[in-house]
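**Q** The sequence isn't on hand, but the structure is:
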């Protein structure tokens, strides 16, 4: 995990307009594979239409709304671990990955985003000046 810390920074965004307790953060895996950065987000119970992806510079923003499954009113929970409502999370990518060529797919409750490694042109040959003391 430490190897990827310099490549990506995850930020959770609190939705101030959401009712109290309805803002949540999905479980996320981020890993490197085959010269690409992969972001895998667990979003069970959501449809593709419930999600919005936005690229802003070097930041990838995921916003969504998981609808309540229809819990009966007045029920008393013994265990409550499933979150409903809206969420927003942002991933700030450091240099080296190209969000312009990112691809996303949603299947079986998982959103997978693949960001290829940026192709860096070789620097031109040039003289490097040595400064005098």
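**A** Received the coordinates, thanks. On a predicted model such as this, the values are computed, not experimentally measured, just so you know. Numbering: from 1, shown residues only.
**Q** going forward, measure contacts and count neighbours with C-alpha atoms only.
**A** Fine.
**Q** can you count the residues close to the residue nearest to residue 25 when sequence neighbours are not counted?
**A** Distances taken as CA to CA, 6 or more residues apart in numbering place residue 87 nearest to residue 25, at 6.0 Å, with adjacent residues excluded. When neighbours are defined as other CA atoms under 10 Å, residue 87 has 22 of them.
**Q** ok, now residue 40?
**A** Once other CA under 10 Å is used to define contacts, residue 40 is seen to have 19 neighbours.
**Q** another structure for you, compare them:
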């Protein structure tokens, strides 16, 4: 009877490191593909979390920006791309020890490609309780169009019979 040898646990650390590297690379790849920042950028606490709602004639965007002053936010629209830039300033507190610090400080930039072009002249922005609320009307040519259906009156319709 042949003896089967299994690898020792000493050979697994390299395998686990390689699997972790591949996982990180896949996270980065899919984050870019899906239009999101890699998890490391989201975990920093600087990039805002967004809710985006599409209505027939506009998009509504809520961006969580606690600790960011309205004057430190820049909003730009180009075609169907919304870009938010800003900075959360670091709090300088003297003689303190943090037990937990989850909200990061620093500059951020987040670009979002929407499925329709925006009318930049009609955008509304309000900042309330740490939430930036944007109303982004769709460009006129991007709005849904109602097409009337015409009917033919019975008096206008004629039928003819042809003998073959």
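**A** Alright, I've got the coordinates. Remember, it's a predicted structure, so these values are computed and weren't measured experimentally.
**Q** The residue nearest to residue 25 of structure 1 and residue 67 touch, don't they?
**A** No - with contacts counted by CA atoms under 8 Å, residue 87 of structure 1 stays clear of residue 67, the gap being 11.4 Å.
**Q** returning to what we had before: mind telling me what the residue nearest to residue 25 of structure 1 corresponds to in structure 2?
**A** In structure 2, the residue matched to residue 87 of structure 1 (TM-score structural alignment) is residue 108.
**Q** Return the distance of the residue nearest to residue 25 of structure 1 relative to residue 45 of structure 1.
**A** Separation of residue 87 of structure 1 from residue 45 of structure 1 (CA to CA, to the nearest Å) stands at 14 Å.
**Q** Over to residue 68 of structure 1?
**A** 9 Å.
**Q** neighbour count winner among these two?
**A** Between residue 68 of structure 1 and residue 45, counting by other CA under 10 Å, residue 45 is the more crowded of the two (14 against 11).
**Q** Could you list the residues in contact with stretch 18-31 of structure 2?
**A** By CA atoms under 8 Å, 6 or more residues apart in numbering, the surrounding residues in contact with stretch 18-31 of structure 2 are 37, 38, 39.
**Q** burial measure for the second one, as a count.
**A** Around residue 38 of structure 2 there are 17 other residues, counting by other CA under 10 Å.
**Q** and what of the first one?
**A** Residue 37 of structure 2 is flanked by 20 other residues according to other CA under 10 Å.
**Q** What are the buried residues along stretch 18-27 of structure 2?
**A** Counting neighbours by 16 or more other CA atoms under 10 Å, one finds that the buried residues in stretch 18-27 of structure 2 are residue 27.
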